[in-house]
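Trainee: give me a model of this one.
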Amino acid sequence: MSTSSETATPAESADQYARITKWAETNLGGRVTKIERQRRWRPVWRVTMDDAGATKDYVFKADRAWAAHPYPHIHEMHLLNVLAANDIPVPPQRGFCSDPETIVMDWVKGGRDPGLVMEAVESASTMTPDRWSASLQYMEVLAAMHRIPADQIEAIGCYRPRNANEIALQHYERFYDMQKAHGIVDPLMDFVTLWLRRNVPQHRDRISLVTGDCGQFLSDGPDLTCVLDVEIGHLGDHLHDLACFRGRHPVENMGDLPALFAHYERALGEPLDLRVISYHTVAFLGVGYFGPLFALARTDPGGDWVEAAVQCAFIGRRCIEALAEFIGVELEDFDLPAPRPSPMEEMALEKLGADLQRLPLTDTFAGWQRGVLASVPDYLLAQTRHRRWAEDADLDDQERLLGNRPRDMADADRQLAAFVANAGPEHDEALTRLLYRRFLRQCLIISNGDVDHLAMAKVEPILDGRMDRARESMAVAVQ
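Mentor: A predicted model of the protein is given here:
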């Protein structure tokens, strides 16, 4: 058996591979010839086997090293089995390996975007004619998933919401409870949570399967091959899944969103409520923010710290953008000022980055893993040059709102969280503007002021009339 140079972090041992090999050869038959680690948020291995001369590939999907969401790992396998029973194309499941804990399924041919911001910065996501064809097929499959009876989803342990508040937020609230359990002070999420609770769409009573992280599928040429990554699937409002497309694009290029939505609307046979999708965009981006937020303080082996930091800035800013569109607030942008040199810190970080890039590659330390380590001093170098500007401006903004100047950013977070806890809707606009400016500063630092950098990409509006034009175009096309 061989292990690819992209298979493992330095902390992973040969014993772990031996356990994967033992389970595979005992339960799948054949002989393991290769194990290849994939570049994903969580440990995922492609396992290649020789079975009487035939090559077969499987996926072993582990959970993240830290709690990133509130669902048990095996939940995804149960949900994939429900989807398969309803003729939804998913990878065939082969079982659950208990050591290491992994869901085992067939490797399905097809391509996809990785969904990582920093990888998309390195290689921009594109929409090809073939991928667009598969995307339209996905919208039809998504409509079919949303028609699966809720009883089937409840039967695998999913909580069934009891009222409009729970339909909208029971999934989100579980993530927010995790933030509080971690003891994380985050005024953005405190504000977003209170705003979501005050603005629940009370007319929504349909309970459907929600994939939770929609738009994830493999395609081969123009054909969709399978739906995957439903680890946070739950029962709620199916329009939350449409909001996912707004949140994921353009890190994963989804193409013409109004045209996709119009295609889904026709497949489902029900009109879309655009304000509900607008509301759920805030909720989806809030959920998307929690995962990297939980990762920042972790010191577990592996992971990608800079990806988490960049996602917090990027997703946090876009969450506020989505909220601003819903309440009708025009946000003001500004430019990154000239850097303030810090020669000693800069020289030290440049030296550290250069030394990290010189670390030798081995069978258990791949080039992409070395790049992940070297990205930390690169990130800190940009922060060093602009940190004082960002912190001074953040503290100035907060002093104008609260009437006193916090000592530092930790004190600012505590004071702002306390203010948010007692703030009514009359403060929504002021808090929206303050938080947008705070997160925009971080995105400007990450992008070095380049307005075309992915970190500066805005959420596509949904309440601007483009959806109506897409409906008209589809009506003409089907005549």
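Trainee: CA only for contacts and neighbour counts going forward, please
Mentor: Fine.
Trainee: which single helix of the protein contains the most residues?
Mentor: helix 367-402 (DSSP state H).
Trainee: list the buried residues in that helix.
Mentor: Using 16 or more other Cα atoms under 10 Å as the test for burial, helix 367-402 gives 369-370, 372-387, 389-391, 394-395, 397-398, 401.
Trainee: quick one: contacts for the residue of the chain positioned farthest from its centre?
Mentor: Within the chain, the residue lying farthest from the chain centre (Cα atoms, centre = their mean) is Ala52, at 40.1 Å. Applying Cα atoms under 8 Å, 6 or more residues apart in numbering, we find Ala52 in contact with Gly30.
Trainee: so which helix or strand takes in the spatially most central residue of the chain?
Mentor: In the chain, the centroid-proximal residue (Cα atoms, centre = their mean) is Gly288; its distance is 4.7 Å. Gly288 is part of helix 274-295, with elements assigned from DSSP states H and E.
Trainee: how far is the helix or strand following that helix from where the chain is centred?
Mentor: On the C-terminal side of helix 274-295, the closest following helix or strand by DSSP H and E is helix 305-327. In terms of Cα atoms, centre = their mean, to the nearest Å, the centre of helix 305-327 is found 11 Å from the chain centre.
Trainee: helix 305-327: which residues count as buried?
Mentor: 305-326.
Trainee: is Leu272 in a helix, a strand, or coil?
Mentor: coil (DSSP: H, G, I helix; E, B strand; the rest coil).
Trainee: with Lys34 instead?
Mentor: strand.
Trainee: that one is in contact with Thr3, isn't it?
Mentor: Yes: at 5.5 Å, Lys34 counts as touching Thr3 under the criterion of Cα atoms under 8 Å.
Trainee: centre of the chain to stretch 75-94, how far?
Mentor: With Cα atoms, centre = their mean, you get 21 Å for stretch 75-94.
Trainee: the residue nearest to the centre of the chain contacts Arg317, doesn't it?
Mentor: No: if you go by Cα under 8 Å, Gly288 and Arg317 don't touch, sitting 11.8 Å apart.
Trainee: I'd like the structure of this one too, to check against the first:
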Amino acid sequence: MLRYPDGAERRCYLAWDGRAGDPSRMPYFERETAILAALSGPYHGSGVTVAPLVGTFPSHLALLSEFVSGNDRFPQAEDKAALARAFVGQLAALHRLDARNPAFAALGDATEPPASRIRANIAQWQRTNLSAGADPIYQVALAWLARNVPPDRGPAVVLHGDAGPGNFLFNGNEIAALVDWELTHLGDPMEDLAQIWVRSLIQPFVPMADVFAAYEAASGQPVDLARVKYHRLYFQLSFSVPSAALASGEGSSIGATGTGLLYGTMHKRVIVQSVAQLAGIAVTDPELPLCEPDWTDRFFATALADLRDDIVPAAGNQRAAAKAKELARLVKFWRMRASHGAAFDAAELAEIRALMPSAPANLKGARAALAEAIAADAVDFAAAVQLCHNRVVRETAIMADAMGGLATTWYEDLD
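Mentor: Take a look at the predicted model:
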């Protein structure tokens, strides 16, 4: 509760980033501050609802806003279709704002064509990946993106940057506030629609055909399906590559959790499947060897049974229970790696060296060599896609028991 000198009180919400000592977080803070200030001030009443900004504390990367009550769990909505239309209508209103206004200066250069910014980002992500663990899965996707940047359809607009279920609050069929603005930027309006589609892989939403129809009705602009599909892949790379680079640091624990493995495996599979589909490349599943578990398997089974039957039910708080479930995912991963890891690694290494005989004789080095060859356009692209597909099929098999439906989740067919 914020109390003023005259005794007036205002219920507020304080949000802060625990990484305040990391200078790389400041641009995210500045963008979120700028958009909230604009939508709370000169653009209040523009049709985009946010929690009004009260104050900022840059030294702590903290934002103070008015408290807005609302539910963020879309599956609990009473009328999902009506709520989705209201949300998409707010995105259309956001895209109509004048990106040239100085209020949005922190979001980017409004005179820069979206395609130019996209090319610059892709080039940066390629360099980032090559310098930090060079992964052929990301390089094959970035190579396709770089060769197929869609021509600009208009000037850059203001984007949410992470639009979709979970990032808005609602009461009934009304939007209470759009939240989580740290990825806001200027760009192609189809990006926000693509983000909804990617987020719906994990968080259920209404059919994308309904989303597109709502956007066309609210914006008066046609949805370009091919462009949205491009931006689905572009959006996935925008967070996957930086996250992988951070995880590759020596001693890093980033991504080394059951949830990190689960979602990382899912996104890699979808990335490769997207590249194959967008490039018109027919891939075939590799044959997976039948690997029998050895004498250690019963210890994994005991650990999983203890977690399921004793530890989780007896957990004294929600955090402890969540951590136990995280550990169960890791045990399931270790169990499959113990029985299948060596065979899968040997198969992948043999495939890379068959395509590139000069590749190193160890898997890490061979993957890096393949990634560098893809970046240099020195290897057959379709063959590289097939090898990446083989790898994600094997990695998904390792994680399948922990992934459930995420092992097969895919975008709805709108063609």
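Trainee: one step back: any idea what the residue nearest to the centre of the first structure aligns with in the second structure?
Mentor: Aligned against the second structure by TM-score structural alignment, Gly288 of the first structure finds its counterpart in Phe239.
Trainee: same deal with Met139 of the first structure?
Mentor: By TM-score structural alignment, Met139 of the first structure lines up with Val88.
Trainee: check which helix or strand that match maps to.
Mentor: helix 80-95.
Trainee: which of the residues in that helix are buried?
Mentor: 80-81, 83-95.
Trainee: run through who's touching the helix holding Gly288 of the first structure.
Mentor: With contacts defined as Cα under 8 Å, 6+ apart, helix 274-295 of the first structure is touched by 66-69, 168-169, 172, 175-176, 179, 182, 189, 192, 196, 201, 212, 239-240, 242-244, 246-247, 305, 307-309, 311-312, 315-316, 318-320, 322-323, 325-326, 462-463.
Trainee: show me which residues of it are buried.
Mentor: Applying 16+ other Cα under 10 Å to helix 274-295 of the first structure flags 274, 276-295 as buried.
Trainee: from the chain's centroid, how far away is that helix?
Mentor: That offset, for helix 274-295 of the first structure, works out to 9 Å (Cα atoms, centre = their mean).
Trainee: after superposition, how close is it to the second structure?
Mentor: With mean Cα distance after the TM-score superposition for the first structure, helix 274-295 of the first structure departs from the second structure by a mean of 2.0 Å once superposed.
Trainee: between helix 305-327 and that helix, find me the angle.
Mentor: 160 degrees (axes from the mean of the first three to the mean of the last three Cα atoms, to 10 degrees).
Trainee: Glu332 of the first structure pairs with which position in the second structure?
Mentor: Checking TM-score structural alignment: Glu332 of the first structure goes with Thr284.
Trainee: if we ignore the residues flanking it in sequence, what's nearest its match?
Mentor: Gln386 (7.4 Å; Cα to Cα, 6 or more residues apart in numbering).
Trainee: sticking with that neighbour, tell me its helix or strand.
Mentor: Counting by DSSP H and E, Gln386 of the second structure is part of helix 381-403.
Trainee: residue boundaries of the strands in the stretch 101-250 of the second structure?
Mentor: 157-159, 168-171, 174-178, 185-187 (DSSP state E, counting those that start in this stretch).
Trainee: of these, flag the one that's most buried.
Mentor: Neighbour counts (mean count of other Cα atoms under 10 Å) averaged over each of these peak at strand 185-187, with a mean of 28.
Trainee: give me the range in the first structure that it lines up against.
Mentor: The aligned range for strand 185-187 of the second structure is 234-236, by TM-score structural alignment.
Trainee: what's the answer for stretch 343-356 of the second structure, then?
Mentor: By TM-score structural alignment, stretch 343-356 of the second structure lines up with residues 389-402 in the first structure.
Trainee: quick one: the matching stretch to the second structure mean distance?
Mentor: Mean deviation for stretch 389-402 of the first structure: 2.5 Å (mean Cα distance after the TM-score superposition for the first structure).
Trainee: can you list contacts of that stretch?
Mentor: Contacts for stretch 389-402 of the first structure (Cα under 8 Å, 6+ apart): 404-406, 408-409, 412, 416, 430, 434, 437-438, 441-442.
Trainee: let's have the residues you listed in JSON lines, adding neighbour count and distance to Ala477 of the first structure.
Mentor: Formatted as JSON lines, the contacts of stretch 389-402 of the first structure follow (neighbours: other Cα atoms under 10 Å; distance: Cα to Cα, whole Å):
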{"residue": "Asn404", "neighbour count": "12", "distance to Ala477 of the first structure": "59"}
{"residue": "Arg405", "neighbour count": "16", "distance to Ala477 of the first structure": "59"}
{"residue": "Pro406", "neighbour count": "19", "distance to Ala477 of the first structure": "58"}
{"residue": "Asp408", "neighbour count": "12", "distance to Ala477 of the first structure": "58"}
{"residue": "Met409", "neighbour count": "13", "distance to Ala477 of the first structure": "54"}
{"residue": "Ala412", "neighbour count": "19", "distance to Ala477 of the first structure": "54"}
{"residue": "Leu416", "neighbour count": "22", "distance to Ala477 of the first structure": "51"}
{"residue": "Ala430", "neighbour count": "13", "distance to Ala477 of the first structure": "44"}
{"residue": "Leu434", "neighbour count": "19", "distance to Ala477 of the first structure": "45"}
{"residue": "Arg437", "neighbour count": "22", "distance to Ala477 of the first structure": "43"}
{"residue": "Arg438", "neighbour count": "21", "distance to Ala477 of the first structure": "45"}
{"residue": "Arg441", "neighbour count": "25", "distance to Ala477 of the first structure": "44"}
{"residue": "Gln442", "neighbour count": "24", "distance to Ala477 of the first structure": "44"}
